[in-house]
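Peer 1: Quick one, fold the following:
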Amino acid sequence: MTDYEGFYAYNPHKGATIAFVVLFGILILSALVQIIMATHTSKRSIHRWENNELLEENSTIIYFPARGLMWTHFPFVLGICLEFVGYVLKIVFINSPSISTFIAQSVLLLIAPSLYALSIFMLFSKMARLILMEAYMLIPAKFSTVSFVVADMIGRVLQAVGGGLLSSWNSRNTGRILIIVGLFIQIFCYTFLTFSQLFLHYKMKAAPSKIVRDSNEWFQYNFILLAGILLVNGRTIVRVVQFLMGLQSYIGQHEWCLYVFDTVLMFLLPLIFLATFRARNLSKLQDKSVNIQLNKLLDKESVSED
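Peer 2: Below you'll find the model as predicted:
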């Protein structure tokens, strides 16, 4: 018997919860500062390119507006915010247990990782276009983006609805089933994205474009994205096991399992991204891509003049 009977099969650790509120809060500030700085740098680069006559004369140069790159990171930052708010609400719940607070924090912590995955997918799609290897994506970006977003959204909605149904004993089993279905949909999406990244990585080795040949940074960036989606998928699989086995399972009865296989993983993911952001971010890599594309056009013009 615990002080939170009907909610948890254990007494949640307040100190650990406070620690992760602080850690996720630091990540939010770091993410905002780094993304804003990268956006300003990207704007300066784009302004320089737009003054280049070659860019004006050739619409074949592939690049993304600074604002577009910034919004690609928006789900990522929102995911960190949901983790932060989720653990703040968990502290509120520990101090004053209520069904509404329990459901709110449970739903936020369930759906936050899917927002990380959404940013990873969009970054991967943009990377494939910038290295001029979109043709090697398993599904063309314009179709895969819509498919991934819709499927991921369905999974997220099912989890949110399922989380809401957990508030009633009569609908608790239905809620659990909806959450499991939503998680399985997301596992399918994340597994597909993993195979897409691995296939493109193979093609980058076997048949690299000139942009890929000129720099190993694209491989390193793809590894960062791959590590991110593997962390999200690993966490999602653990959550499926938790809901399949129920509250009386080992995972359901031991809080450390959720901290190790959920909280820590979802903290490590943005930590890895932000620790490597200054050296490896899409704005910086786009700068390299456009410069190579412009140099290639200059070489063509030189040959034609000769």
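
Peer 1: Could you use CA atoms for every contact and neighbour count after this?
Peer 2: OK.

Peer 1: where along the stretch 101-250 of the chain do the strands fall?
Peer 2: Using DSSP state E, counting those that start in this stretch, the stretch 101-250 of the chain contains no strands.

Peer 1: Tell me which other helices or strands the lengthiest helix in the chain touches.
Peer 2: Ranked by residue count, the top helix of the chain under DSSP state H comes out as helix 14-50. Applying 3 or more CA pairs under 8 Å, 6 or more residues apart in numbering; DSSP states H and E, one finds that helix 14-50 makes contact with helix 66-72, helix 74-95, helix 264-275, helix 282-305.

Peer 1: Give me the neighbour count for V212.
Peer 2: The local packing of V212 (other CA atoms under 10 Å) involves 19 other residues.

Peer 1: and this one, so I can compare the two:
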Amino acid sequence: MTELQPRGTYIFWSYVPSLGAAVIFLLLFIILTGLHTWKLFTTRTWFCISFTLGGLFEVIGYIGRAAAHSNTTTMGPYIVSNMFILLGPTLFAASIYMTLSRIIRSVHGEHLSVIRISRLTKTFVWGDILSFIVQGNSSSLSVLGYPLYGKICVLVGLAIQLLSFAIFWLTAVVFGKRIRRAPTRESLNRDLPWQQSLQMLYVVSSLVLVRSVFRIVEYVLGDEGYPLRHEWMMYVFDGVPMVVVMLVFYLWYPSRLRGYLDLDTSVPLTATTGYNGV
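Peer 2: Purely as a prediction, here's the structure:
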């Protein structure tokens, strides 16, 4: 039976990572990433490439977690597991952000967006990149012997991600309310699944928000906190939500929006109303 052992004075894990759980989630993410890769290339929805890469990050992360079961004193599996599972959702976020801008453009609802459409994707994606870079540096700082600075980097990166997603979620909700009150001609097209795509964004954004809050709580409480000492919490508040995010995004894949982005802009029904309300 595998036992938890320290490496010198430093303990990488507060428990022996479950091999069974790691393998189950590894298989789930392999299947889902395979499906997303197939969907990406068959539909040529290239703005979703970062989402597929996020799935690949999850696969690599759980490979590291499975390897850590019998290597609790080895640094490699620990770093791979923590870094790739931590960064996977950041790549999901980039495609989620870009989906909203395509929904808005497909229904010609630019005038109803809280953030100017030309800045919408850039604003959130740059925030996502910043979060990715800050969190990515955490592992190198920890390896170089600065665990406190590594922890601060993770918390700052997660805080940026949480703030970006909260603002994004509000932006999507406000847009949804506005276009239902003042629909454009394009939004009345029953062949355009913009409402389905918008509801999909609500679901996946909420799940990523829950996961980000959990991760912040986990790192704030530290090594002696309940989350880092009990493995089930990581699976319930990170593993399961990310599996559901990949599944929901796949089932309501935003590929059908592509065909409506090159249409000529028609005059919206609200053009003469001067609509400005929420």
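
Peer 1: ok, back up a step: could you figure out how far the longest helix of structure 1 is turned away from helix 264-275?
Peer 2: Per axes from the mean of the first three to the mean of the last three CA atoms, to 10 degrees, the angle that helix 14-50 of structure 1 makes with helix 264-275 is 30 degrees.

Peer 1: Show me which residues of helix 14-50 of structure 1 are buried.
Peer 2: Using 16 or more other CA atoms under 10 Å as the test for burial, helix 14-50 of structure 1 gives 17, 20-21, 24-25, 27-28, 30-31, 35, 38-39, 42-43, 45-46, 49.

Peer 1: can you name the residues of structure 2 that whichever helix or strand comes after it overlays?
Peer 2: Next helix or strand after helix 14-50 of structure 1 toward the C-terminus (DSSP states H and E): helix 53-57. Alignment note (TM-score structural alignment): helix 53-57 of structure 1 is unmatched in structure 2.

Peer 1: Out of the helices and strands packed on helix 14-50 of structure 1, which is closest to D152 of structure 1?
Peer 2: Closest approach to D152 of structure 1 among the helices and strands packed on helix 14-50 of structure 1 (CA to CA): helix 74-95, 12.3 Å.

Peer 1: Identify the residue nearest the alignment partner in structure 1 of S206 of structure 2 in space, chain neighbours excluded?
Peer 2: Matched to structure 1 by TM-score structural alignment, S206 of structure 2 sits across from L230. In space, and not counting its chain neighbours, L230 of structure 1 is closest to T194: 7.4 Å by CA to CA, 6 or more residues apart in numbering.

Peer 1: What count of nearby residues applies to the aligned partner of the one you found in structure 2?
Peer 2: Residue correspondence to structure 2 (TM-score structural alignment): T194 of structure 1 is matched to W169. Residues near W169 of structure 2, counting by other CA under 10 Å, number 21.

Peer 1: quick one: contacts for the residue nearest to the spatial centre of structure 1?
Peer 2: Centroid-nearest residue in structure 1, with CA atoms, centre = their mean: Y116, separated by 2.1 Å. By CA atoms under 8 Å, 6 or more residues apart in numbering, Y116 of structure 1 lies in contact with P75, F76, V77, G79, V232.

Peer 1: can you name the two of these that are farthest apart?
Peer 2: Longest span within the contacts of Y116 of structure 1, CA to CA: V77 and V232, 15.0 Å.

Peer 1: Just give me the neighbour total for the nearest residue to I237 of structure 1 once chain neighbours are set aside.
Peer 2: Among residues not flanking I237 of structure 1 along the chain, I187 sits closest, at 7.2 Å (CA to CA, 6+ apart). The tally of other residues near I187 of structure 1 (other CA under 10 Å) stands at 21.

Peer 1: Thought T236 was touching I187 of structure 1, still the case?
Peer 2: Yes: the criterion here is CA atoms under 8 Å, and I187 of structure 1 meets it with T236 at 6.7 Å.

Peer 1: Next, work out how far apart the equivalent of L23 of structure 1 over in structure 2 and T42 of structure 2 are.
Peer 2: Counting by TM-score structural alignment, L23 of structure 1 corresponds to L28 in structure 2. To T42 of structure 2, L28 of structure 2 is 21 Å away according to CA to CA, to the nearest Å.

Peer 1: Please apply the same query to L228 of structure 2.
Peer 2: 40 Å.

Peer 1: same check, this time on V23 of structure 2
Peer 2: 28 Å.

Peer 1: Roughly how far does K300 of structure 1 sit from T236 of structure 1?
Peer 2: 49 Å.

Peer 1: Between the two, tell me which one has more neighbours.
Peer 2: Counted by other CA under 10 Å, K300 of structure 1 and T236 do not tie: T236 has more neighbours, with 24 against 12.

Peer 1: Report the contact partners of that one.
Peer 2: T236 of structure 1 touches L183, Q186, I187, counting by CA under 8 Å, 6+ apart.

Peer 1: give me every residue that touches the last one.
Peer 2: Read that as I187 of structure 1. I187 of structure 1 neighbours (CA under 8 Å, 6+ apart): N233, T236, I237.
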